[in-house]
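Student: sequence first, then the predicted structure:
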Amino acid sequence: MTNPMPDQPAPRPVKRRLIVLGAVLVGAVIGFAAVSNMDRLRQQAAPGDPTCAPAIALSKKIEPLARGEVAGLTMAKTPLKLPDLAFRDADGQEKKLSDWRGRTVLVNLWATWCVPCRKEMPALNNLETKLGGPDFQVVAINIDTRDAEKPKAFLKDGGLNRLDYFTDTSAKVFQDLKGIGRALGMPTSVLIDGKGCEIATIAGPAEWDSEDAIKLLKAAVKPAAASF
């Protein structure tokens, strides 16, 4: 009696292997693109940049003032020059963070859909009224991606006329700051010196027109202005 032949394993379809291989390749390309973008941001941000050493010294000096209404500030510990963020002004003209070289700047990212952002804007407006000038400016960048008129109307209706209007409808400024670990949510604010170096960062709102905030910011602005 002839023994039956054992069942032979069915060959794996070639088509399936090609699909799997294609998925692996696509994943590799996406991963490479993400890593390349992160590397680009890290290089642009220039961590350890020696030109930012004075910002670290200043951060250490004013750290005791980070209390009360600005206790949430994280003081810079490692020299970090921010990416040259690009956005537009109220007339649609392109602006870059480097346009403020020589001035201490409080960069703030906000949106009308962000409730804490909306609540924080009057304090930022008052801060600009109190300290705004040749040595300091609040640069509040709106990142609404849809109705471009909505944030303008919000500022107008709220009488927030001391803040210059800046916008980035692509929200790339948020992604750029997120790429270097400086934007974890909304609102986000980064205090930088006249060389574009980080002094301190805060995730979330703050009472920027409070006595605590004004005292800290005055201490940050005077040394920075004196160095230029």
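Tutor: Received, thanks.
Student: going by C-alpha atoms from here, please, whenever you check contacts or count neighbours.
Tutor: Noted.
Student: list the contacts for Leu109?
Tutor: Leu109 makes contact with Ala140, Ile141, Asn142, Ile143, Phe174, Met186, Pro187, Thr188, Ser189 under the criterion CA atoms under 8 Å, 6 or more residues apart in numbering.
Student: narrow those residues to those in strands?
Tutor: Counting by DSSP state E, the contacts of Leu109 place Ala140, Ile141, Asn142, Thr188, Ser189 in strands.
Student: between which two of those residues is the distance greatest?
Tutor: Asn142 and Ser189 (12.2 Å; CA to CA).
Student: which SSE is immediately downstream of the longest helix belonging to the chain?
Tutor: Selection of the longest helix in the chain by residue count, based on DSSP state H, yields helix 14-45. Using DSSP states H and E, the next helix or strand after helix 14-45 towards the C-terminus is helix 53-62.
Student: second structure for comparison follows:
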Amino acid sequence: MELPVRLIVLLLAAAAVAGCDTQKASEQQGAEANASAAAQGVPAKGVDRSHKGASIPDAMLTDPDGDPGQLAELEGKPLLVNLWATWCGPCVKELPTLVALSKRGGDLNVIAVSQDMGERTTVDAWLTDKKLDGLEVWHDPKMSLAGALDVQVLPSTILYDATGKEVWRYTGELDWSGPEAAKLLAEATAAAKG
């Protein structure tokens, strides 16, 4: 199976187990889903530091202006990269908190990379309809970034330091205005200084 097709199959399987579900599961169901996901080789929800120090992949994406670009072009300050899709319920729920985070400014560059396979104009229209402006949105219809990062669950968010090295990744939905996110994002400040 070629990589994009394999990745789509893995993302759909992972979505059924660990994410992209619009219904709220109880804590017990969440624990069972994480155990089931782990048994299937799908990352559980939460922080993963096993890729620390890995460089930003050189995947070709479409930047917000519609031009080809790579995330490495954004080195110079910490970068929070969120992989999402319009069809992913947890992604949609999480996006407003990422918009709010991006509007705070500071030493953190927040971007969202759409994994939607359709035209960029469709994604842009969807964002406008949902009033989710103010977030730097890149487009990756071939899912090349997700493939390079071995991301199997959407949403997934990766923090890179100012030199383009991974600090951590978060699998699954997170309220980026909540206390767990604040603790994680404090590491972005440390990454900016280090």
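Tutor: Sure, I can see it. If you're wondering where the values come from, they're calculated on a predicted model, not measured in any experiment.
Student: and the TM-score between them?
Tutor: Superposed pair, TM-score by TM-score structural alignment, normalised by the length of the second structure: 0.70. Supporting alignment: 153 aligned residues with a CA RMSD of 2.2 Å.
Student: now do the buried residues in the longest helix of the first structure.
Tutor: Residues of helix 14-45 of the first structure classed as buried by neighbour count (16 or more other CA atoms under 10 Å): Met38, Leu41, Arg42, Gln44, Ala45.
Student: same thing with stretch 214-221 of the first structure?
Tutor: Quick answer for stretch 214-221 of the first structure (16+ other CA under 10 Å): Ile214, Leu216, Leu217, Ala219, Ala220, Val221.
Student: now the longest helix of the first structure: how far from the chain's centre is it?
Tutor: 25 Å (CA atoms, centre = their mean, to the nearest Å).
Student: and that helix, what does it pack onto?
Tutor: In terms of contacts (3 or more CA pairs under 8 Å, 6 or more residues apart in numbering; DSSP states H and E), helix 14-45 of the first structure is packed against helix 172-179.
Student: how far off centre is the helix it packs on?
Tutor: 5 Å.
Student: list the buried residues for that helix?
Tutor: Neighbour-count burial for helix 172-179 of the first structure flags Val173, Phe174, Asp176, Leu177, Lys178, Gly179 (criterion: 16+ other CA under 10 Å).
Student: cool, stretch 110-119 of the first structure as well?
Tutor: In stretch 110-119 of the first structure, the ones that count as buried by 16+ other CA under 10 Å are Trp110, Ala111, Thr112, Pro116, Cys117, Arg118.
Student: using the three-state scheme, assign the residue sitting furthest away from the middle of the second structure.
Tutor: The outermost residue of the second structure relative to its centre, with distances by CA atoms, centre = their mean, is Gln28 at 25.0 Å. Following DSSP: H, G, I helix; E, B strand; the rest coil, the label given to Gln28 of the second structure is helix.
Student: distance check, it against Val110 of the second structure.
Tutor: To Val110 of the second structure, Gln28 of the second structure is 32 Å away according to CA to CA, to the nearest Å.
Student: which element is Lys95 of the first structure on?
Tutor: Under the criterion of DSSP H and E, Lys95 of the first structure resides in strand 94-96.
Student: contact partners for the residue nearest in space to the middle of the first structure?
Tutor: Residue closest to the average C-alpha location in the first structure (CA atoms, centre = their mean): Leu177, at 3.3 Å. Shown in contact with Leu177 of the first structure (CA under 8 Å, 6+ apart): Leu82, Pro83, Ala183.
Student: let's see it at 7 Å
Tutor: Neighbouring residues of Leu177 of the first structure by CA atoms under 7 Å, 6 or more residues apart in numbering: Ala183.
Student: ok, Val138 of the first structure next?
Tutor: Val105, Leu106, Val107, Glu128.
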